[in-house]
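In: Next comes the sequence, and after it the predicted model I'd like to discuss.
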Amino acid sequence: MDKKTEEFYERLEAELDRSNDWPALYLFKFIVPSVADNVERVGFAFDCMGAVIKTTKSKTGKFTSISVDVTMKSAQEIIEKYQEVSTIEGIVSL
């Protein structure tokens, strides 16, 4: 991981810890290209966690927005999820 990415995650972790008492409900938002198994891969990342996942296709159908409401145990667990899904080609985390 490059230094800029590492610093981003450090700031995110500090902000999450300041604004939450753990465990806490967290809303992940992603946009993925509507190809192959991108949506399913995001879903698998949250499998067996009791997540509520909502998907919406763009008007053209080229992209799918994914909202994931899930209880997370810590800021570090949130960061690990972002890192896990970052391997999905074309994913944008919002």
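Out: Yes, it's here. Numbers count the residues shown, from 1 in each chain.

In: can we go C-alpha only for contacts and neighbour counts from here?
Out: OK.

In: gap between residue 75 and residue 68?
Out: 16 Å (Cα to Cα, to the nearest Å).

In: Can you name the residues in contact with the helix or strand harbouring residue 14?
Out: If you go by DSSP states H and E, residue 14 is part of helix 3-19. Applying Cα atoms under 8 Å, 6 or more residues apart in numbering, the contact partners of helix 3-19 are 74-76, 79.

In: try 7 Å
Out: Applying Cα atoms under 7 Å, 6 or more residues apart in numbering, the contact partners of helix 3-19 are 75-76, 79.

In: How about stretch 74-84?
Out: Counting by Cα under 7 Å, 6+ apart, residues outside stretch 74-84 touching it are 9, 13, 16-17, 22-23, 72.

In: Second structure for comparison follows:
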Amino acid sequence: MDESSQSFKEKLDSVHVFPTLYLFKFIVPEAQIPEVKALFAKHDVKLKPSKNGKYSSVTIQVMMGSSDQVIETYEKAKKIEGIISL
């Protein structure tokens, strides 16, 4: 785990008591929406398209067992081209 991941883990652990319902928010190019849905296949993915329709705001609530699970999910998500984590 690199230094930034360790810092994020410490911040998550100081704010959340795991297991907890964790809110993921992303901005995603429309073409990559299927990849995000596949990453969160068992969960309700809420989409809000941008005005010009090129991007969508994506919100997903997922029960996470640990800060490590949250970080692992962000690591998988960042492999999606053009995704922005909020």
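Out: Perfect, thanks for sending it. As the structure is a prediction and not an experimental result, all values here were calculated from the model.

In: quick one on the thing from earlier: going along the chain from the helix holding residue 14 of the first structure, find the next helix or strand for me.
Out: strand 24-33.

In: ok, back up a step: run the angle between the helix holding residue 14 of the first structure and strand 24-33 for me.
Out: Put simply, helix 3-19 of the first structure runs at 140 degrees to strand 24-33, going by axes from the mean of the first three to the mean of the last three Cα atoms, to 10 degrees.

In: Just the buried residues of helix 3-19 of the first structure, please?
Out: Under the neighbour-count criterion of 16 or more other Cα atoms under 10 Å, helix 3-19 of the first structure has 9, 12-13, 16 buried.

In: Give me the nearest residue to the most centrally placed residue in the second structure, chain neighbours excluded.
Out: Centroid check for the second structure by Cα atoms, centre = their mean gives residue 24 as the closest residue, at 3.9 Å. Using Cα to Cα, 6 or more residues apart in numbering and skipping residues adjacent in sequence, the residue nearest residue 24 of the second structure is residue 60, 5.2 Å away.

In: Also residue 19 of the second structure?
Out: Setting aside the residues directly before and after it, residue 19 of the second structure is nearest to residue 65 in space (Cα to Cα, 6+ apart), at 4.1 Å.

In: That neighbour against residue 22, yeah?
Out: No - look at residue 65 of the second structure against residue 22 with Cα atoms under 7 Å: they stay out of range, at 9.5 Å.
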